[in-house]
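> Sequence isn't available, so here's the structure alone:
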């Protein structure tokens, strides 16, 4: 027979259920998601949502915050993984962030910070004078493909999602390649 959960364990489990529910609600409804809807999905009282997270804005910022997954030495192979992931089903937190970034200043700030982090990491792996610009183009291109596939519903990207990384990978690699010595 399992041991009963302590109060702290029950509290942590409730907080995790609320955050999971918030990710789904924000993913489906963007900034229009409600505390009541999140609470209903989590199976808790709405006051508990506020008790754990303070406000809808604070919960939103946590729910849509992307997880940092890229180390500097993993850039080349990771770009393909990121592209593959962005063309498949999106996690609820990513869907919420992208859906809300044009209408919510908080979501826009989270997305801007996330994209800037990606640009900085990619640019940091290069000695090119224009490394930051090149990295920004790569990051923006992946975002554009994600939006076209999941939010605009560009049919060819739905139909041929598996083929996109093979087509885009050489272009991304060329964009990020170090300059060759022309002496």
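Arrived safely. Here the structure is a predicted model, which means the values were calculated and not measured.
> rest of the way, CA atoms for contacts and neighbours
Will do.
> Show me which helix runs longest in this structure.
Ranked by residue count and defined by DSSP state H, the top helix of the chain is helix 7-29.
> just checking, what packs against that helix?
Judged by 3 or more CA pairs under 8 Å, 6 or more residues apart in numbering; DSSP states H and E, helix 7-29 is in contact with helix 35-42, helix 46-53, helix 56-64, helix 92-100.
> Name the stretch among the ones you listed that sits most buried.
Ranked by mean neighbour count, the helices and strands packed on helix 7-29 are led by helix 92-100 with a mean of 23 (mean count of other CA atoms under 10 Å).
> so what does the helix or strand following that one touch, helix or strand wise?
The helix or strand immediately downstream of helix 92-100 is helix 105-123, counting by DSSP states H and E. With contacts taken as 3+ CA pairs under 8 Å, 6+ apart, helix 105-123 sits against helix 56-64, helix 92-100, helix 131-147.
> list the contacts for the residue nearest to residue 155 when sequence neighbours are not counted?
Distance criterion CA to CA, 6 or more residues apart in numbering; nearest residue to residue 155, sequence neighbours excluded, is residue 149 at 7.6 Å. Taking CA atoms under 8 Å, 6 or more residues apart in numbering, we find residue 149 in contact with 87, 155, 157-158.
> Can you list the helices and strands that the host helix or strand of residue 81 packs against?
Here residue 81, judged by DSSP H and E, is contained in helix 75-87. Counting contacts by 3+ CA pairs under 8 Å, 6+ apart, helix 75-87 is packed against helix 131-147, helix 164-176.
> which helices and strands does the first one pack with?
Using 3+ CA pairs under 8 Å, 6+ apart as the contact test, the elements touching helix 131-147 are helix 75-87, helix 105-123, helix 164-176.
> And the residue nearest the centre of the chain, how close does it get to residue 145?
Note on the chain: the residue nearest the mean C-alpha position is residue 94, at 3.7 Å, using CA atoms, centre = their mean. Per CA to CA, to the nearest Å, residue 94 is found 14 Å from residue 145.
> Pasting the second one now:
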């Protein structure tokens, strides 16, 4: 049986394919090194379609660096533990492009700052401690540092982390910092 999709569904699928390709291209090459042609090649489309869907390389970059909105959850400590676990294993394309670009693109830097501040505020609200904001900032900043050290600086000890080490070393540290009752 042949699946028939509407024109709007095909258009949305193409736009999504282009966005994913852009995240990969920006993640590998940064804003300056990525090209519309390279993005189009990855997406399997003509370069004119990239511009038709997104208008410009800058507009596409702005969308590509946005963190996944599904990351905001009500159980903030559990969510951040999951984020840490993911960051120590593999990076989603949108995270890779944002991290690669945050120090060279003011727009990406602002997106990262806003995203991290939102995570800090969410985590701090989950605690009744007087130092909740500082603890949340240290925790969120540490996750960022671990992510950069593993995926961009390739520190050897972090490259060899296995699930057992993450579970026995990193997760308890995280739990101590995130637990609102930890004194």
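Nice, thanks for sending it over. Predicted model, so just to flag it, every value in this text is computed and none were measured.
> Please identify the most buried of the helices and strands packed on helix 75-87 of the first structure.
helix 131-147 (a mean of 18).
> how big's the offset between that one and the second structure?
By mean CA distance after the TM-score superposition for the first structure, the fitted helix 131-147 of the first structure averages 0.7 Å away from its aligned residues in the second structure.
> Can you name the residues in contact with that helix?
For helix 131-147 of the first structure, contacts defined as CA under 8 Å, 6+ apart pick out 83, 86-87, 98, 115-116, 118-120, 122-124, 172, 175-176.
> of those residues, buried ones?
For those, a neighbour count by 16 or more other CA atoms under 10 Å gives the buried set as 83, 86-87, 98, 115-116, 118-120, 122-123, 172, 176.
> Grab the two from the residues you listed that are most spread out in space.
The most widely separated members of those are 98 and 176, with 25.0 Å between them, by CA to CA.
> Check the contacts of residue 149 of the first structure and tell me the two furthest apart.
87 and 155 (12.3 Å).
> In contact with residue 79 of the second structure, which residues are there?
71-73.
> residue contacts, residue 80 of the first structure?
Contacts for residue 80 of the first structure were tallied using CA under 8 Å, 6+ apart; they are 165, 169.
> From residue 171 of the first structure, how far out is it?
Counting by CA to CA, the gap from residue 80 of the first structure to residue 171 of the first structure is 11 Å.
> For the helices and strands packed on helix 105-123 of the first structure, please prepare CSV with the additional fields distance to residue 17 of the first structure.
Below are these laid out as CSV (distance: least, CA to CA, whole Å):
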stretch, distance to residue 17 of the first structure
helix 56-64, 12
helix 92-100, 14
helix 131-147, 27
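> Tell me which of those lies nearest to residue 106 of the first structure.
Closest approach to residue 106 of the first structure among these (CA to CA): helix 56-64, 6.9 Å.
> Show me what counts as buried in stretch 62-79 of the second structure.
Buried residues in stretch 62-79 of the second structure, counted by 16+ other CA under 10 Å: 64-67, 76-77, 79.
> what about that stretch, distance to the chain center?
Taking CA atoms, centre = their mean, to the nearest Å, the mean C-alpha location of stretch 62-79 of the second structure is offset from the chain mean by 8 Å.
> re earlier: for the helices and strands packed on helix 75-87 of the first structure, give me JSON lines that also has distance to residue 106 of the first structure.
What follows is these, written out as JSON lines (distance: least, CA to CA, whole Å):
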{"stretch": "helix 131-147", "distance to residue 106 of the first structure": "18"}
{"stretch": "helix 164-176", "distance to residue 106 of the first structure": "30"}
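> which residues touch the residue lying closest to residue 151 of the first structure once chain neighbours are set aside?
Counting by CA to CA, 6+ apart, residue 151 of the first structure lies nearest to residue 99, which is 7.8 Å off, once chain neighbours are set aside. Going by CA under 8 Å, 6+ apart, residue 99 of the first structure touches 27, 30, 151.
> Please tell me how far the second one sits from residue 85 of the first structure.
I take that to be residue 30 of the first structure. From residue 30 of the first structure to residue 85 of the first structure the distance is 21 Å (CA to CA).
> if you count what's nearby, which of those two comes out ahead?
Ranked by neighbour count (other CA atoms under 10 Å), residue 30 of the first structure and residue 85 place residue 30 first, with 24 against 13.
> I'd like to check which residues are in contact with residue 109 of the second structure.
Applying CA under 8 Å, 6+ apart, we find residue 109 of the second structure in contact with 98, 101-103.
> Let's verify the residue lying closest to residue 114 of the first structure once chain neighbours are set aside: helix, strand, or coil?
Distances taken as CA to CA, 6+ apart place residue 66 nearest to residue 114 of the first structure, at 7.0 Å, with adjacent residues excluded. Secondary structure, DSSP: H, G, I helix; E, B strand; the rest coil: residue 66 of the first structure is coil.
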